[in-house]
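Engineer: What follows is a predicted structure for the sequence shown.
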Amino acid sequence: MAAPSTGTGQVRQAALARLRIARQWPAAGPGWSAVALALSVVRGVLPVVFAVAVSATVGRIGPVLHGTTPPARVWWPLAVAGAALIVLHLAEAAQKAVAEQLARRVDGHMYRRLIAASLSTREITPLEDPAVLDELGEAGHELRFAFRTPGAAYAGLIALVGPYTQVVGFTAVVAVVLGPWAALAMLVVVLLFRHGQRGGLRRYALVIRDVADLRRESRYLRGLAMGPAAAKELRVFGLTDWLTERYRQVYRRALAPVWAERRRIYLWPYLGYTAVGLTGVAAVLALAGARAADGVIDLAGLALVLQAVLALIRLGEFYPDSDTQTQYGMNAETAVTAFERSMARYAEPADTGRAGPPADTGRAEPADTGRAGPPAAAAPAIDFSGVHFGYPGAARPVLDGLDLHIPAGKCTALVGVNGAGKTTLVKLLARLYSPGAGTVRADGVDLADLPARDWQRRIAVVFQDFVRYELSAAANIGFGAVEHLDDRAGIRRAAREAGLLDTLDALPDGLDTLLSRAYEGGLDLSGGQWQRIAIARALFALYHGSTVLVLDEPTAALDVRAEAEFFARFAELTRSRTTILISHRLSSVRRADRIVLLDQGHVVEQGSHDELMVANGRYAAMFTLQAERFADEADSEPLTQVPG
């Protein structure tokens, strides 16, 4: 989100951000908020009480020493000052504890908002928009810093009540002792200093937000250097020095405008604020000295006004308990709000952001899931009619007027060179993207007219970049139909069909073993075993009502023998389902009922394997080329024994 270009606009945006932070009181808890507010007021009043009591003590020391006043008159204001000091320290400790509670509550609410917004759309288009990713990255980054979160900002706003209560109290003291004009002068000094502090911090924070893309890249590079995922390649390919230098360059580019703004904000303006402020303070102190010399105010009054002036000068400076927290916390809340608004533009009116069933219930919702037991509907026929789709900034569309019929209950294989549009077609079918033009229909019904959630429940997909959840093996499979996570028999059956059950049973905790070395007792699987997990997840979805199966390079991580075993049972696994198979290995698709060759977003050839070979076109040339590369008949023999 672009920062306001004018000072007035920045102030207005900051005020609106403070208002949004203040409105988090229901999430923080009214009771906790009231306690924090009361403690802030106490912290604001007690320093004034302390100053008054100390001044009274100072004013009575002289008469006591001269014997004109009994010593007892010194002790009681001194006792009040001591009590105020003790209670003040206790209130500070209590407020810190309450502030932590408030911050946890508000930040938890913010995380829920961020998660809900991230999952609010059935399409993934917004999550591939750099501007939206900047908003998400900024919000998520700030939420990870305990003192820069919206929760810290909420606690900081309440904490501000204390200093401003002191400002009111000490200004009143100056007014009583020296008169209203002296009090007004000190109030102007305080507000001038505060404007410089807050305005500078606000502009500084806006500059940091403006370099969000560079900060995101620096975090990515830092993650590469410090995480295990890239550790092998960084060392084998000798990328460590390059990565270090690249991180240094990006980090410096991100900080250069920040440093320049700091110099602009904190140099000459501060000198001006300081000069004006010190002039006002000097005038008030001179007035106090003159009044004391003339006998207008006594020693107690002079001591009190000196304390008040010094306190007001300090109160015009930086507030460590609130300033940084509120400014950066407001930035985080603004980023969360901007991200929510961006995602809301993509949300379907009838699909109000509940992207997935409640994780804490485990119950199916019959009116919504479509996966309660056997398939409720037959496998659909799918038609792409005049479909266009292009990625933002791309020179040409990926799909350009695509017309394609996928028959119901049959297996259709999609082949073609990289970039032909195969995976994009799958994402359109899964309603992860919407076509720029044309329609995608299931049994004659435009998918755009169906709730995306309902349609996606009918699809089981093995993506190329399938997710490896750092959870149990059972959960990794059961997520194919999350409402049926308690279907252990179905999970075991899916694992068996994917050829993985024996491997999982041999793990320390069987299907309950955590599949991540990041946790104690967790283990990791090989690439081929993870591929089988993804296949088992899709099979489990089929058991619970999905009627469309999409396999995008489902055996890319399997060895030749394992791939042959999978495809030997392929027809049985996909029986009565509308199946789309994508594979670069043409020997794997030859058993499909129909093969479609895509090129530059168009269908250029289609038919059965035998028909395409007889046609001796581009598919035949590609198949022959691959066959020559893998001339060993043993590699393909298991595949040819299965009827197509």
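Structural biologist: Thanks, I have it.

Engineer: contacts, neighbours, all on C-alpha from now
Structural biologist: Will do.

Engineer: gap between the closest residue to residue 178 other than its chain neighbours and residue 168?
Structural biologist: With Cα to Cα, 6 or more residues apart in numbering as the criterion, residue 178 has its nearest non-adjacent residue at 6.9 Å, and that residue is residue 288. Separation of residue 288 from residue 168 (Cα to Cα, to the nearest Å) stands at 19 Å.

Engineer: then this one, side by side with the first:
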Amino acid sequence: MTETPETPAGAEQRSGLAALAARLRDRDEWKFFAVLPRAHRGLAVAWWALILVRGALPALFAVTTGLLVDAIGDGTSLTGPLCAAGTVFVLLRMLVPLHSQVGVALGERLSCLLHDLLVETTTAPGGIAHLESRELADELAGARDFDQGTVGPPMAISVGLIAGGLVEAAVGAGQVIVLAAYTWWAPLLVGGAWLATHWLLKESSFWDRNTGEVLDAQRRSDYTYKLAVDAPAAKELRIFGLGDWTVARFAAARRRLVELRWQTTKLQQRPLRWTILVLVAANGVTLWSLARDAASGAVGTGEVVVFAQAAVGASAIAFGGLNWALPPAAGSVAAVLGLRESMAEAGRLGGTGELPAGEAPRDGIRFREVGFSYPNDDRPVLDGLDLTIEAGTSLAVVGLNGAGKTTLVKLLCGLYEPTSGTIEVDGTALGELDLPSWRRRLTAVFQDFNRYELPLRDNVAPLGAPDEVVEAALTDAGAADLADLDTVLAPGYDGGRDLSGGQWQRVAVARALCAVRQGAGVVVLDEPTAQLDVRGEAEIFDRILTATKGCTTVLISHRFSTVQHADRICVLADGRVAELGTHDELMAANGRYRQMFDLQASRFEEEPDGIAG
């Protein structure tokens, strides 16, 4: 059988349909409805089924009412029409609370799904550039609004409001179909008039939340809210009397969001006048025609009742709740889905990552002419850095603020990739190693370490370790008698307790030392003892050096009493190695290191209590 070749017109039509389908898939509303089955398939099916049933019932009630009127006029039995009308009426009332519960449950499931997607979005990329980007931070603040109620109702409420809007649309469509039984032009005229309200008043529901002004107000609102409710800020807010200041700034940011939405979505007088004119004309013509035909006997009493109800009921199609409830909810879903792509791209690391790290480093780590600039910032933080860290030795890195010390650590941990040059581990580029296996060989204590609201055991070994290993790590960190391993380190839990800053710092050190006992061979210490006094710092660093003997250790610190214990010291300046050697060698060279050391030593002489630094 010979196939008929496709005509150019047919190909063009198919291409046009494909383009239309693509545009529909790109719309936020499409993404919202498409994600509902992912939240819960059964609830989504029930939600849609109830929309259709509730949408059809008012039209059916109008028909049964007309049958009842005819029965009364004809003197026939009222049992059938009354039972039919009563059944429809009961269903109309009963399905409303049922649909409400289904909507709340589906909204909560959708909220859980969006939270899951956001957590996956922020944690999945190998790097952290996506979390340090202001632009993406703004997008994340906007995406998280689906449960905060700043620019729209929480999702559990929004899904119910959207269902109500869809039910109204279905009700209006059903009434228009009934009206077609009267005359062909009535549904076109009345239905078209009510549909026109969506076009005439569309500006009243559109709000672009991705503008810089809106995102800035959102960010300020979120920030001041956290200041008010988070414990770390509570002390200063009270000491400096900033309670009212915080409330005022939060209220101002929220008012700004309301004002921005109002200025964007306020109804314009001209579209409103046109809307009223179109609706009065369309409904007036239809009802006048129906009254004329009723007076002439062309339609019966029952039919007049049915068609009049249908003409009035068609108003459910009008611009209403769906238009203001759906855009923020759909926008939130689209923002979450879009954020996955943008964050994955920003946080992606380009290395192939196929080679296992094994027992690396056996020989050492080499920064070979490494340059680095942060995204959207042309200023180089590292500029031709050339540095070798021999395996099994300790290296301290010092320098003024902004010299690139923490950036060096981020690159070593594989949180960013060099803009130029390479980092080599035993002669192999770091980007060619399997990143998870490299990170298993590496442990770190950062200045801004995490404080997990978990038992002490899980704070030291979040992924698990034998109790004897956890206890040994705590002993190595000088925290053997800190608390029972089952004690939750947060005061808000039964039996929970908080720790001082220095105690928390020892827990963070114990976490790193626990990883060493489980096989980590590279130890990164970025200001690991910033919350300890000088004596405590010297004591804990001696403990670290003892516990990490044989490991490759990189220490970032401003305190030279600690730095001088390292095997070698590197002074960074302008993104390069300015000086490199032992403490004695650098002191003898009388260069940058000597100047910084003498400056800090003079401060200790002025403060004999030893609390400077």
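Structural biologist: Cool, the structure landed. Since the structure is predicted, the reported quantities are computational estimates derived from the model, not experimental observations.

Engineer: Looking only at neighbour counts, state which of residue 288 and residue 168 of structure 1 leads.
Structural biologist: Between residue 288 of structure 1 and residue 168, counting by other Cα atoms under 10 Å, residue 288 is the more crowded of the two (23 against 16).

Engineer: mind checking the SS state of the equivalent of the residue nearest to residue 178 of structure 1 over in structure 2?
Structural biologist: Counting by TM-score structural alignment, residue 288 of structure 1 lines up with residue 290 in structure 2. Residue 290 of structure 2 falls in the helix class when you classify it by DSSP: H, G, I helix; E, B strand; the rest coil.

Engineer: give the contact list for residue 290 of structure 2.
Structural biologist: By Cα atoms under 8 Å, 6 or more residues apart in numbering, residue 290 of structure 2 lies in contact with 304, 307-308.

Engineer: quick check, nearest of the residues you listed to residue 214 of structure 2?
Structural biologist: Lowest distance from residue 214 of structure 2 to the contacts of residue 290 of structure 2 (Cα to Cα) belongs to residue 308, with 46.0 Å.

Engineer: any idea how far that closest one lies from residue 570 of structure 2?
Structural biologist: Per Cα to Cα, residue 308 of structure 2 is found 88 Å from residue 570 of structure 2.

Engineer: For those two, indicate the residue with more neighbours.
Structural biologist: It is residue 570, of residue 308 of structure 2 and residue 570, that has more neighbours when counted by other Cα under 10 Å, with 25 against 19.

Engineer: my hunch is that that one is in a strand, does that hold up?
Structural biologist: Yes. Counting by three-state DSSP, residue 570 of structure 2 is found in a strand.

Engineer: Which residues are in contact with the residue mapped onto residue 429 of structure 1 from structure 2?
Structural biologist: Using TM-score structural alignment as the criterion, residue 429 of structure 1 maps onto residue 412 of structure 2. Shown in contact with residue 412 of structure 2 (Cα under 8 Å, 6+ apart): residue 423.

Engineer: any idea how far residue 412 of structure 2 lies from residue 22 of structure 2?
Structural biologist: From residue 412 of structure 2 over to residue 22 of structure 2 (counting by Cα to Cα), the distance is 43 Å.

Engineer: Check residue 526 of structure 2 too.
Structural biologist: Computed as Cα to Cα, the residue 526 of structure 2 to residue 22 of structure 2 distance reads 49 Å.
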